[in-house]
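Engineer: Compute the structure for the input listed below.
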Amino acid sequence: MPQQFIELGEGYGDVYELLELVNTNQSRFHQAFILTSSKEEKKVASLAVAFKPVGESKFMPIYICREGIPYIEDKPSKRQKIFEESIEQLGRKAVVVEIKHSSIFSESKLFYQYLIGIMRLHHYIPALT
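Structural biologist: The predicted structure follows:
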């Protein structure tokens, strides 16, 4: 099953767009992620949601708000809180995964391939078939 990241942006409004995608596609919801990374000793989070394919399609979209949210483990930001609360309303919990920061990759495409590999390895998303 091919998976692809669709980047929404880093801003405050982008998180609300991601949450609206979750609310309008509840039946397609597969998994939510809080992806944490560090750059110059500053920790940031990316929020992402994977959806099941539509109909006969085998395409799995993964929407992401990349590295725009400061991350403090014991003091989540407002954006992270509303994301986690929305996922909990579906009876699920977001998976927190520590990853490498996207700045170490020469292209964002390589960064997203790296993320897909991690997600497949840990069985958060299905293998490529």
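
Engineer: going forward, measure contacts and count neighbours with C-alpha atoms only.
Structural biologist: Fine.

Engineer: which residues does the closest residue to residue 2 other than its chain neighbours contact?
Structural biologist: Once flanking residues are discounted, residue 2 sits nearest to residue 59: 5.3 Å by CA to CA, 6 or more residues apart in numbering. Applying CA atoms under 8 Å, 6 or more residues apart in numbering, one finds that residue 59 lies in contact with 1-4, 52-53.

Engineer: Please generate a structure for the following sequence too, so the two can be compared:
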Amino acid sequence: MPQQFIELGEGYGDVYELLEIVRTNQDRFHQAFILTSTKEEKKVASLAVALKPVGESKFMPIYICREGIPFNEEQPSQRQKLFEESIKRLDRKAVVVEIKHSSIFSESKLFYQYLIGIMRLHHYIPALT
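Structural biologist: As a prediction, this is how the structure comes out:
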């Protein structure tokens, strides 16, 4: 099953768009992710949601707001709280995964291939079939 990241952006508006995608696609919800990374001693989070394919399609979209959210386990940001509350309404919980920061990759395509590899390895998303 091919998966592809669809990048929304880093701001509040982008997180609200991600929350609306979750709300309007509850029946397609597969998994939510909080992907944490560190750059220059600052820990940041990416919020992502994988949706099941539509109809006969084998395509699995993964919507992401990449690295625009400060991450602190003890004191989650407002955007992170909104995301976790949205996922909780589906009786699910976001998976928190520590990853490498996207800045170490020469292009975003390589970063997203790396993420798909991690997600498949841990069986968070289906293998390529």
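
Engineer: Next, the TM-score between them, please.
Structural biologist: The TM-score (TM-score structural alignment, normalised by the length of the first structure) is 1.00; 129 aligned residues with a CA RMSD of 0.2 Å.

Engineer: I figured residue 116 of the first structure hits residue 3, correct?
Structural biologist: Yes: with contacts counted by CA atoms under 8 Å, residue 116 of the first structure reaches residue 3, the gap being 7.4 Å.

Engineer: Stretch 14-24 of the first structure vs the second structure - mean distance after superposition?
Structural biologist: Stretch 14-24 of the first structure, aligned to the second structure and superposed, deviates on average by 0.2 Å (mean CA distance after the TM-score superposition for the first structure).

Engineer: buried ones in that stretch?
Structural biologist: If you call a residue buried by 16 or more other CA atoms under 10 Å, then stretch 14-24 of the first structure has these buried ones: 14-15, 18-19, 22-23.

Engineer: And residue 44 of the first structure, how far from residue 76 of the first structure?
Structural biologist: Distance of residue 44 of the first structure to residue 76 of the first structure, given as CA to CA, to the nearest Å: 11 Å.

Engineer: same question, residue 34 of the first structure
Structural biologist: For residue 34 of the first structure, the distance to residue 76 of the first structure equals 11 Å [CA to CA].

Engineer: The two: which is more packed in?
Structural biologist: residue 34 (22 against 14; other CA atoms under 10 Å).
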